[in-house]
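>>> Any chance you could fold what I've pasted below:
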Amino acid sequence: MKKTEQTAPLLSLHGIKFYRSGTPILDGVDLQISSGEHWVLLGRNGAGKTTLVNLIYGSVWPTAGRINLFGETFGETPLQVLRYKIGILDSSQQESALQKGLTVHDVLLTGFFHTIGFYRESDPWEEKEAERILEENGFGAKRNQLFRTLSSGEKKKVLFLRAMCTSPEFVILDEPCSGLDLTAREDFIDFLDEYKKNRNFTSIYITHRIDEIPPFYEHAALLKSGKILFSGNILDAFTSEKLTQLYDRKVVVENKNGTWMAINERR
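This is a model prediction of the structure:
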């Protein structure tokens, strides 16, 4: 019988450890994400989620372990080559780092430059593509508006479009709903869900709340104190038993019309 050829995962983390001042932040993390999959990385504040994102993006280096991305091993391929294939939305850092005088159009263009600022002239194709993206996603009329004057929800959407403008193979969404009220959060989730319908990409969504996860995410990894408690199908991950262990509180997990909820059982 002919053996079925297995495709290598798009991202593989093998035995990842990361220490800061002798303290373990990540302790033996293993995770594999295949092309086309959408994963949630769920964990409490301080679990090591942001450190893991920084390792995947190459902002920091693991103390031990190996990272493979796009078939390349970190340390054997220039990181800048790999970063051009990654889109990242990290609004907590990006919003504060962007230059104050940038318009919505300017901010989107920085995605083509792979910089957080506006440091060179754009070419005609980039200009035209930026116009198309803004128009198709409801921001055509706001192209010349200062980015800093947008609402919090609008800023998240523009930063997401910025991350996606070069059609990256892998997308990192780091706490994308942080700072949003209920209405803005639900609007942003609907925006992501609609955007994904006609596009193919692989992503990891980092959060500490299950009620802000778009419905198309089908895989999850639970991170606690720098270790993976579970990784696999989201239906197997988001159970009352597993999330009670993750949060160290008795919770009951429900899913209503695609929205996950963890209900705290107070004594």
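>>> from here on, contacts and neighbour counts on C-alpha atoms
Will do.
>>> Which parts of the stretch 51-200 of the chain are helices?
Ranges of helices in the stretch 51-200 of the chain, per DSSP state H, counting those that start in this stretch, are 79-83, 91-97, 104-113, 124-136, 152-164, 182-196.
>>> Highest mean neighbour count across the ones you listed, which stretch is it?
Of the helices of the stretch 51-200 of the chain, the one with the most neighbours on average (mean count of other CA atoms under 10 Å) is helix 104-113, at a mean of 23.
>>> So which residue is smack in the middle of this protein?
residue 173 (1.8 Å; CA atoms, centre = their mean).
>>> so it touches residue 57, yeah?
No: contact criterion CA atoms under 8 Å: residue 173 and residue 57 do not qualify, at 11.7 Å.
>>> Now do the contacts for residue 24.
Residue 24 is in contact with 17-18, 226, counting by CA atoms under 8 Å, 6 or more residues apart in numbering.
>>> Could you give me the buried positions within the one helix or strand it maps to?
In the assignment (DSSP states H and E), residue 24 maps to strand 23-33. Neighbour-count burial for strand 23-33, with 16 or more other CA atoms under 10 Å as criterion, is recorded at 25-33.
>>> Export the residues you listed to TSV and append columns for distance to residue 147.
What follows is the buried residues of strand 23-33, written out as TSV (distance: CA to CA, whole Å):
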residue	distance to residue 147
25	35
26	36
27	39
28	40
29	37
30	38
31	36
32	36
33	34
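>>> between those residues, which is closest to residue 101?
Nearest to residue 101 among the buried residues of strand 23-33: residue 25, at 37.1 Å, using CA to CA.
>>> Please give the structure of this sequence too, so both can be compared:
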Amino acid sequence: MSHVTLRRGQNVLLDDVSWHVEEGQRWIVMGPNGAGKSTLINIAATRAHPTKGNVAILGEVLGAVDVFDLRPSIGLSSTLLAQQVPGGETLKNLVVTAAYGVTGRWREAYEPEDLQRAEQLLARWGIAGYADRKFRTLSEGERKRALIARAMMTDPELLILDEPAAGLDLAGRETLVRSLTQLASDPFAPTPILVTHHVEEIPPNFTHAMLLREGQVIAAGPLETALTEETLSEAFRLPLNVSRNAEGRFSAFART
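This next block holds a predicted model:
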């Protein structure tokens, strides 16, 4: 993204944002509510266009490419997508329908390879035993893992995860962080962009971070320089103590 601005009426949702993501990097996007995180990833996922500025995704320029040709190369897991899943959809159908970019299996015909890949992804994310369960009957953690499996169905080059740990209890969060750590360590995995509110949810081997506030970039770059006490305190407008343990996990709390 180069000098990207997005307006909705009189509201500026993103303000002169520039961002460069390279293959092999693992990105965190953080910021308080209303910072512009969802707007940013909607553009990255080709679900929105900027009012001003240039966006190039996977070698294609947004506005000069058919986004429906580009979207299969971009895996997306979000709360909005979860809300669009039909109530009676099974887990296997939830994952395999990503091959057609739809939610809700109807009369599409799938190759045996598609069905096999869906089963493999469910197994990879630890929910193979729930393949025939309805999505709405699962726990929140199981739903989040199912949505990530769906996002990977088309073997994307870019994987965007919008707050995948939101609503999870401690065990669910740690299970998800462990899975994302394994994903990020795979050199053949898609380039992940993880949106979160909490430093405790950052997997240890993510490499880069962007901090937003009120649609503007506070910091962006390698994790060691972009995610510090100073930048986090500025982004959240709260004096914070930030630490990182030997395993690479972050924690933060307000200064007394």
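>>> and residue 229 of structure 1, what does it touch?
Counting by CA under 8 Å, 6+ apart, residue 229 of structure 1 has contacts 221-223, 246.
>>> Which members of those residues occur in strands, if any?
Counting by DSSP state E, those place 221-223 in strands.
>>> quick revisit: can you tell me which of the contacts of residue 24 of structure 1 lies closest to residue 139 of structure 1?
residue 226 (39.3 Å).
>>> Hmm, the closest one is touching residue 27, no?
Yes: Residue 226 of structure 1 lies in contact with residue 27 (CA under 8 Å); the separation is 5.3 Å.
>>> now residue 47 of structure 1, nearest residue through space, not along the chain?
Nearest non-adjacent residue to residue 47 of structure 1, counting by CA to CA, 6 or more residues apart in numbering: residue 225, 4.7 Å away.
>>> Give me the aligned partner of residue 84 of structure 1 over in structure 2.
Aligned counterpart of residue 84 of structure 1 in structure 2: residue 72 (TM-score structural alignment).
>>> My guess is residue 211 of structure 2 contacts residue 223. True?
No: using CA under 8 Å, residue 211 of structure 2 is not in contact with residue 223; the gap is 10.5 Å.
>>> Doesn't residue 192 of structure 2 belong to a strand?
Yes: assigned with DSSP: H, G, I helix; E, B strand; the rest coil, residue 192 of structure 2 falls within a strand.
>>> Next one: the residue opposite it in structure 1 once aligned relative to residue 261 of structure 1, how far apart?
Residue pairing (TM-score structural alignment): residue 192 of structure 2 is matched to residue 203 of structure 1. Counting by CA to CA, to the nearest Å, the separation of residue 203 of structure 1 from residue 261 of structure 1 is 22 Å.
>>> Which one of the two is surrounded by more residues?
With neighbours defined as other CA atoms under 10 Å, residue 203 of structure 1 and residue 261 compare such that residue 203 has more, 24 against 18.
>>> what's the more buried one in contact with, if anything?
Applying CA under 8 Å, 6+ apart, one finds that residue 203 of structure 1 lies in contact with 36-39, 170-173.
>>> what's the span of stretch 87-96 of structure 2, first residue to last?
Start and end residues of stretch 87-96 of structure 2 are separated by 16 Å (CA to CA).
>>> Find me the equivalent region of it in structure 1.
Mapping stretch 87-96 of structure 2 onto structure 1 (TM-score structural alignment) gives residues 100-109.
>>> neighbouring contacts of the matching stretch?
Stretch 100-109 of structure 1 has contacts (CA under 8 Å, 6+ apart) with 98, 117-118, 122, 126-127, 130-131, 134, 142-148, 158-159, 161-162, 165.
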